[in-house]
Structures are given as structure tokens and as C-alpha cells.
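[1] Sharing a model that was predicted from the sequence below.
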Amino acid sequence: MKTPKFWQQRTLWSYLFLPLALLYRGIASLDRSIKLKKMQTLPRPVIVVGNINLGGTGKTPVTITLVNRFKARGFNVGVLSRGYGRKTDALLIADTHHSASDLGDEPYLIYQKTGVPLAVHRNRYEAGVALLKQHPEIDLFICDDGLQHHILHRDLEIGVVGKQGFGNELGFPAGPLREPISRLNKVNFIINNSGNLDLKKYDFIPPQFTLQSVLNEAINLKTGKAKPLSHWQNQGVSAIAGIAYPEHFFAMLRDHNIDVMGYGFPDHHHFTKKDLATLDTPLFMTEKDAVKCQDLALDLDNAWKVPLETTLPEALIDAILKTLNLDVKPNSKTHV
């Protein structure tokens, strides 16, 4: 879905939807109470990465970064995800034969960029049991987008705040929030996905860390050849983004002095050849979109994915390990 513009500021539409927002909050509260009574616990520590917003805040880049940091510390990590937007509801354990339509675009991207055991299913507890049966060496689980998945016990929660902040600060559908802002005071750590977003006014209790993000070299979808973004400096390009806030991607390209004609699509959009047929080249896209466009773009010599490189402070990894009482592995690397 595309996020409505009125989610970013309070307008007449916001107030018209307030009664439904109150109803939504009541239903969500009831659902949470029911799920908490049925909570199930996996035999390994579970880290949940989530948010209180509908729409993207950067959970998947955070998950990828955390997985790779724990791998560098010597831990065997398993990833659990719902697999939103995939073509089946079946429990799947990722392997090299699966595609983005099998796993969902975000889990597929996580699997591509980390290579760790990953399972997708609506019930993340069942996914964890199945994954652990196949990979008993797993030391800990990271659950991508699981803050509201109350049926799964979690040992640690990480709340991610996106570049858009909390918009108009109203609950869905009057605003972008799945839960009140105060919910973030119950997580263990908060990750700010923007160095320009000031969260001081909220007086959050949990420690806060900033996710640093930069665009890497563009990679050609057909040849795999990489080129620095400076190659297109002061040139015109087309760019597509099927993410919650496409303008964030376009703005990052423009920061490299590239003249971008951006085409936004709904989050998790399933691209077709028709979507790409009339667009001028060179054509840029996010990694998340590239996993769905790879085959569609094989006849385009000038289609490029632009990887996002993200980093988190080592202090956060240290704090997580301390909270979970996990010992540092002897073959760990604190920097890679």
C-alpha cells in the first residue's frame, strides 16, 4: 500500500478517521491480551526487530546488519519472518531454489545478504521450531518485524524509528501508528534510522542508537558489473521504488548529484514487464525491488540496483549480548 499523505500531518481526513482509529486500538489491545495468554517460547534467545509504524522504517536493513554483526562475533543466527506478500502461506525454510515470490521480498533479501538459516511462516514460533530442527547449531533467533507478534516470547525487543518519524502521531487509519508512541518505552533499545531525526522531545527511556546508511556502487542487473554513483553525476536517470516511502531512495540518489525522475510504487509491489517497459534508462532501483525485477530486467542492459550499506555501533551489539547474558565467542571479530 502507498502511505496516505495525511499520515504525515494532521488534516481534516485525519480527524474523520479518529473513530476508526479508536476502534482499531481497541481490537489490537484485545488481540494482544489473547495472544499473550497463548505465548510460546523457543529454546534459544529471541531478538525481535520491529516498529510501531505501518510502512517502512528500516527494519530489514537493521535485521541484516544485526545478523552480520552477530556472525562476526561468532554466533550462529537464525532469522524468522512472516514473509509478507509471498505466493503461499506454507512454512518454508529458505534454500537457493527459492525466489522472492516464495519467501517474500524482504526475507529473500535477508537470505541473499546474510546466508543464514531463515524460515517464513505466519506463526514465527512454528517457524523457529522447524528451523531449529534443521539447524540445531543456531545460538539465537532474530525475528524481523515481530513487535506485534505477541504469541512469540521474546527475550529482547528493538524498536526502529524511520526517517519519517511518527508522522501525525495518530493511530491507524487516522495516522501511521500501529501502537502508541509510548510503546517504545517498553522495548530494550531504540534505533534511529536517521541522523537528522531528533527524538529528544519524546523522552524515551531505552538507550538509543543511530543506524548509518549510505548507497554503495550500482550493480548492473544483467552483467553484475559495478559502477560508482559518481559515474552518473549531473546526468538524468529513472528510478523506481516499491517501498513505503519511495522518496527516501530518490533523495539519497539526488544527494549524489544525480538528476532523478522517480516513480513510486506501493510497498512490496510485484513488478511486471509493463511497469518497466516505458521507463527511460539508465534505470535505478532498490535491492528490495531488484529481487523481483531481476528476470524482468534481463533484456535491459542499463538497469541497476543500488545496495544500501548500513552500520550500527559496536556498543549496541555489546549491550545486546550483555542483556541476553551471552558469552562472546572465541572466534569473534568486533570489526569487519
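    All right, it came through fine. Remember, it's a predicted structure, so these values are computed and weren't measured experimentally.

[2] make it CA atoms for all contacts and neighbour counts henceforth
    Fine.

[3] how much space between residue 144 and residue 189?
    Distance of residue 144 to residue 189, computed by CA to CA, to the nearest Å: 15 Å.

[4] oh sorry, the question was meant for residue 179
    Distance, residue 179 to residue 189, using CA to CA: 17 Å.

[5] now residue 275
    Residue 275 is 39 Å from residue 189, by CA to CA.

[6] want to compare, so here's the second one:
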Amino acid sequence: MREALQRAWLRRGPLALLLLPFSLLLLPLVRLRRRLYRTGVLASQKATVPVVVIGNVVAGGAGKTPVVMAVAERLGRSGLKVAVVSRGHGREGAECLEVTPHSDPARSGDEPLLIASRCRVPVFVARRRAEAVKAALRAHPDTDVVLSDDGLQHYAMARDIEVCVFDDRGLGNGWLLPAGPLREPWPRPVDIVLRTPGAQDLPGFLVRRRLATYAWRADGERVELSSFTGQECDALAGIARPQAFFDMLKAAGIRLRRTWALDDHHDFGSDGPWLHGDAPLLCTEKDAVKLWRKHPPAWAVPLELEIEDGFWSQLESLLRPKLSSPHGPQTA
């Protein structure tokens, strides 16, 4: 059903048309909710430091987390102290907690754990992101800026800058859920748009994604990705669009014997056929933080981003004045 919906969302075909009445019912509710927050009828909690939301309006993942990591690393190199907040999609429990590289992914969520492991910045998860922001600032009062992984529609958390990310699907068929992929109508005001080259009908700065030239495993061993080209390999991906990962591996010259396209945020809690193969097993880093607990020999292939220079210039110009002006106390 998930795959059928993903296909239906790309065009205005029979299934999308069948679901369109439900989207038309949703539209006034989405607009009303946004208006209630904008007019102050519903309260947004404002932080004492700038909050940058990196999210999307398209369901099914658009590559937000790699952008969050790229921004966290770039701001860190510039001397700013960064914290990241997330809901921790798919995790067990609802408590607010700090995520470390040693956290249990079942409690932290896979993407927050990946960010904590890769970026080495404070990461907090909570069902309500505003609570995660408060907890991060209490635990790390020297924080200069908070990045929110997703949360564009989480209006209870006030934000200073919004970055909207699109992948090659663009707006799909342009309709709201469930007839289309949109969580809210587009266009809507955002500060910066990032898009992959395939989303040609949208304005914004380009982001290109490619696999790193290396792979690494749980014991820290690192090898060139090209070392796998002379043999058959297996691959799995528990991400929004697994085929995109497989296609990038093939484009790198790797022959894939078997592939497993798993649900996004697959927990690897049970046994699977990928644990018993005799070929090298390649996976995404997002999968590796969970898979390595059962199968340490798996090879994680990182994703690298190349983001247009104009994005960084605009982000800096938006962020600089907010860093130099006090935000005042948080609201309750």
C-alpha cells in the first residue's frame, strides 16, 4: 500500500482522484491550525537562542537529516556551539532524553543517534520539540543555535529560520495528503528552499547527493568503496526511498546480488535473511546504527552532500543578526 501511494502521489491518476475528497476536507483544518498559531490563539514557545528548522512539506522523507548534519558541521567549524532537536520518529517511549553515540536506538530513534554519532553535538529528542529545545539549553547553556531535524509543521516550537528541503519528486502531484504527498499547501512562506536537481520546477539552492568514496563498519575499519567492485554484494536500506540507495551503489560500479528494501526506520529487532549471506552487506549509515548491534560486519556507506554556495551565504546573513540580538526568556 505504501508503494502504491508513493506512485499515486507523483501524478493525478485514478487512486489520487479517489482520495481527493479527503484532501479537500483536510485543507481547511491545516489552514486553521496555522492561523491559530500565527495569531497567538495557540501559543508557540520561543527559545533564548535562534532556532533553525530544517524540514519539508512532502511526506515520505526528502533528505532532511543529511542537511541537518551538514549545517551542524558547518556552523561548528565557524565556532558556533550547536544543539539538535528531533522527535525521534519510530522510537519507543515519549520521554525527553539526550542522545549520545552509545544510546539505544529503540529509545532515541535512528536519525538522532546518527546525528549524535557523526556530528558529536548535543542531541535531544522529545515528542514535543519545544520540550527538547528547553532540555538542550538547560543541559548546555553555552549553546548558540538549535537545529530542528524536521518540525516545519510543529508550530508549538517557535522558529527564527525555516529551511524547506525537496528531493527529485518536487511537489509530486501538488495535492494534500492523502491524495498527494503534501503535508500543507505549497507555496508557503519559508526563508530558504533547498532542492535536488530533479525538482526543476521549484526555485531554491541546489543540493547534490552522492555516496562517499569509502565504507566503514562497527569496528572502525574503513575501506575504499571501489574495493567492492570486483565482487557481488548484498545491500539493504530502511529509508524512505531504498531504491535510490541501490541505484547509487550500482552507479558506483557495484554488482548487487540481493537487495532488501525495508520500511523507513526499520528496527532490525528480529532476524532477517541479510544476516546469513556470504557476500559483503552494504547499508546506509542510518541503518547501520541499529544493524551493527546484530551484525557488526555490515558496511555502512555514508551519504555526502554538495550544497550550493549561495545557501551558506543566505543562511549566514539570516542567522548573524539573530545571534547578536537577545531573544528574551522562554515562555511556559
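    Sure thing, it's come through. Bear in mind the structure is a predicted one, so any value in this text is a computation, not a measurement.

[7] Can you give me the TM-score here?
    The TM-score (TM-score structural alignment, normalised by the length of structure 2) is 0.89; 317 aligned residues with a CA RMSD of 2.2 Å.

[8] With neighbour numbers in mind, choose between residue 275 and residue 189 of structure 1.
    Using other CA atoms under 10 Å, the more surrounded residue of residue 275 of structure 1 and residue 189 is residue 189, with 23 against 14.

[9] Alignment lookup: residue 155 of structure 2 to structure 1.
    Taking TM-score structural alignment, the alignment pairs residue 155 of structure 2 with residue 150 from structure 1.

[10] wait, is that match part of a helix?
    No - using DSSP: H, G, I helix; E, B strand; the rest coil, the secondary structure at residue 150 of structure 1 is coil, not a helix.

[11] tell me, how many neighbours does it end up with?
    Residue 150 of structure 1: 18 neighbours (other CA under 10 Å).

[12] is it true that it touches residue 40?
    No - using CA atoms under 8 Å, residue 150 of structure 1 is not in contact with residue 40, being 9.1 Å away.

[13] how many neighbours does residue 325 of structure 1 have?
    Count around residue 325 of structure 1 with other CA under 10 Å applied: 10.

[14] Correction: the previous question concerned residue 220 of structure 2.
    By other CA under 10 Å, the residues close to residue 220 of structure 2 number 8.

[15] roughly how far apart are it and residue 299 of structure 2?
    10 Å.

[16] can you give me the helices in the stretch 1-150 of structure 1?
    Using DSSP state H, counting those that start in this stretch, the helices of the stretch 1-150 of structure 1 run over residues 12-16, 18-37, 59-72, 100-103, 105-114, 124-134.

[17] Redo those as JSON lines? Include mean neighbour count and distance to residue 164 of structure 1.
    Output for the helices of the stretch 1-150 of structure 1, formatted as JSON lines (neighbours: other CA atoms under 10 Å; distance: least, CA to CA, whole Å):
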{"stretch": "helix 12-16", "mean neighbour count": "15", "distance to residue 164 of structure 1": "17"}
{"stretch": "helix 18-37", "mean neighbour count": "14", "distance to residue 164 of structure 1": "20"}
{"stretch": "helix 59-72", "mean neighbour count": "21", "distance to residue 164 of structure 1": "14"}
{"stretch": "helix 100-103", "mean neighbour count": "22", "distance to residue 164 of structure 1": "27"}
{"stretch": "helix 105-114", "mean neighbour count": "21", "distance to residue 164 of structure 1": "20"}
{"stretch": "helix 124-134", "mean neighbour count": "20", "distance to residue 164 of structure 1": "28"}
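
[18] quick one: which of those is nearest residue 308 of structure 1?
    If you check each of the helices of the stretch 1-150 of structure 1 against residue 308 of structure 1 by CA to CA, helix 59-72 wins as the nearest, at 8.0 Å.
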